[in-house]
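sequence and predicted structure, then a few things I'm wondering about:
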Amino acid sequence: MRLIGLAGWSGAGKTTLMTRLIPELAGRGVSVSTLKHAHHAFDIDRPGKDSYEHRSAGARQVLVASANRWALMTELRGAPEPPLSALLRKLDPVDLVIVEGFKRDAHPKLEVHRAANGKPWLHPDDPFIAAIAADVAPPAGRLPHAHLDDIAAIAGLILAHAQPLESFLAHG
């Protein structure tokens, strides 16, 4: 398993890029899993559903399963948010894990930058950013980069700069 992240400010296009990258990588024979950091208030369940009622009643974990998928929800109930390394250990083996969010963690990343956001570049202050996908040329040109619309080139950057998961877990 190899690991890379997509890092960028909100509105830069990380999720859109992810949805375009996954089919490109799959078409190259690469199996992909994703790990997305969400805001603290997210929920994948709805009031009135049995699984929601189980959690509301105090269950620490609720596993929902069907013939098509299964999902395990874990309530932290005041415990600290698990670090990225602990979450990565919960994934089944694949060729590549792409992390969206966790931009302050020490894993290899591709910066996603959109000029219209008006936000500063991340790579000058993050030594773990290995490449850039942007709608404008990055300053200084010290990192490999591709245009946000060049999905094939970005997939190439992802594959070139993803690192073995074990090396991150050894330090995380």
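Perfect, I can see it now. Numbers count the residues shown, from 1 in each chain.

could you use CA atoms for every contact and neighbour count after this?
Fine.

quick one: the residue lying farthest from the centre of the chain from residue 44, how far?
Within the chain, the residue lying farthest from the chain centre (CA atoms, centre = their mean) is residue 57, at 31.0 Å. Using CA to CA, to the nearest Å, residue 57 is found at 17 Å from residue 44.

tell me how far the residue farthest from the centre of the chain lies from residue 94.
35 Å.

what does residue 45 give?
In terms of CA to CA, residue 45 sits 26 Å off from residue 94.

quick revisit: how about the contacts made by the residue farthest from the centre of the chain?
Going by CA atoms under 8 Å, 6 or more residues apart in numbering, residue 57 touches no other residue.

what residues sit buried inside stretch 30-38?
By neighbour count on 16 or more other CA atoms under 10 Å, the buried set for stretch 30-38 is 31-35.

let's have these in a markdown table, adding distance to residue 148 and secondary structure.
Putting these into a markdown table (distance: CA to CA, whole Å; DSSP: H, G, I helix; E, B strand; the rest coil) gives the following:
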| residue | distance to residue 148 | secondary structure |
| --- | --- | --- |
| 31 | 22 | coil |
| 32 | 20 | strand |
| 33 | 21 | strand |
| 34 | 19 | strand |
| 35 | 21 | strand |
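
structure two is appended below for comparative analysis:
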Amino acid sequence: MRILGIAGWSGAGKTTLLAKLIPELTRRGLRISTMKHAHHVFDVDKPGKDSYVHREAGATEVMVSSGKRWALMHELRDDAEPDIAELVRHMSPVDLLLIEGFKQEPHDKIEIYRSANGKPLLSATDPSYVAILSDGPVADSKLPVIDLNDIPAIADFVLAHCRLQAGV
């Protein structure tokens, strides 16, 4: 399974990009999964539901299953947040796992950069970045720069970098 990160400062458009890139890659015949880092407490469950009651009662893991999907929730309680390698071990094999966030982890990443955000390039000090997606010119970078709005070109880069072949 190939892994590639999409990283950038808050507001750069990571989720928006993935919402466009995933369909382009799946149209090309790839099986794609995603992993997203959240910087805050989040919950995929709802108070009052049986699974929520199970977790609140102290269950470490709760699986919910139906004819359409299943979800496994794991409570860390007082354990440390797992690293990328541990999280990837829980993913089913696919052609490409796209990781949103985790901008300081060592896996290969593409940076989404918008000069209007007023933030520095993450890739300037981190060699794990392999390209920059931007809505304008990027100075002082030796990395390839791809137009953030050119989804086919981004998909081409992803395929080439990850050494994947389109199935369609």
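Okay, I see it. The structure displayed is predicted, hence computed values, not measured ones.

once they're superposed, tell me the TM-score.
Remark: TM-score between the superposed chains equals 0.94 [TM-score structural alignment, normalised by the length of the second structure]; 164 aligned residues with a CA RMSD of 1.3 Å.

list just the nearest of the buried residues of stretch 30-38 of the first structure to residue 151 of the first structure.
residue 32 (15.5 Å; CA to CA).

neighbours of the aligned partner of residue 42 of the first structure in the second structure, how many?
Taking TM-score structural alignment, the alignment pairs residue 42 of the first structure with residue 42 from the second structure. Residues near residue 42 of the second structure, counting by other CA atoms under 10 Å, number 7.

which residues touch residue 42 of the second structure?
Counting by CA under 8 Å, 6+ apart, residue 42 of the second structure has no contacts.

now it: how far from residue 75 of the second structure?
In terms of CA to CA, residue 42 of the second structure sits 11 Å off from residue 75 of the second structure.

now residue 105 of the second structure
For residue 105 of the second structure, the distance to residue 75 of the second structure - CA to CA - is 22 Å.

try residue 100 of the second structure
21 Å.

can you pull out the strands in the second structure?
Taking DSSP state E to define them, one finds strands in the second structure at 2-7, 32-36, 61-65, 70-74, 96-100, 109-113, 129-134, 145-147.

identify the residues contacting the helix or strand hosting residue 167 of the first structure?
For residue 167 of the first structure, the element it lies in under DSSP states H and E is helix 165-171. Applying CA under 8 Å, 6+ apart, the contact partners of helix 165-171 of the first structure are 1-3, 85, 106-107.

including distance to residue 11 of the first structure and neighbour count, could these go into a markdown table?
Below are the contacts of helix 165-171 of the first structure laid out as a markdown table (distance: CA to CA, whole Å; neighbours: other CA atoms under 10 Å):
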| residue | distance to residue 11 of the first structure | neighbour count |
| --- | --- | --- |
| 1 | 29 | 15 |
| 2 | 26 | 20 |
| 3 | 23 | 26 |
| 85 | 26 | 17 |
| 106 | 22 | 16 |
| 107 | 22 | 25 |
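
do a quick rundown of the helices in the second structure.
14-27, 50-57, 84-89, 151-161 (DSSP state H).

how about those helices in TSV, adding distance to residue 133 of the second structure?
Converted to TSV, those look like this (distance: least, CA to CA, whole Å):
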stretch	distance to residue 133 of the second structure
helix 14-27	10
helix 50-57	39
helix 84-89	23
helix 151-161	8
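
among the ones you listed, which comes closest to residue 115 of the second structure?
That would be helix 14-27 among these, by CA to CA, at 14.8 Å.
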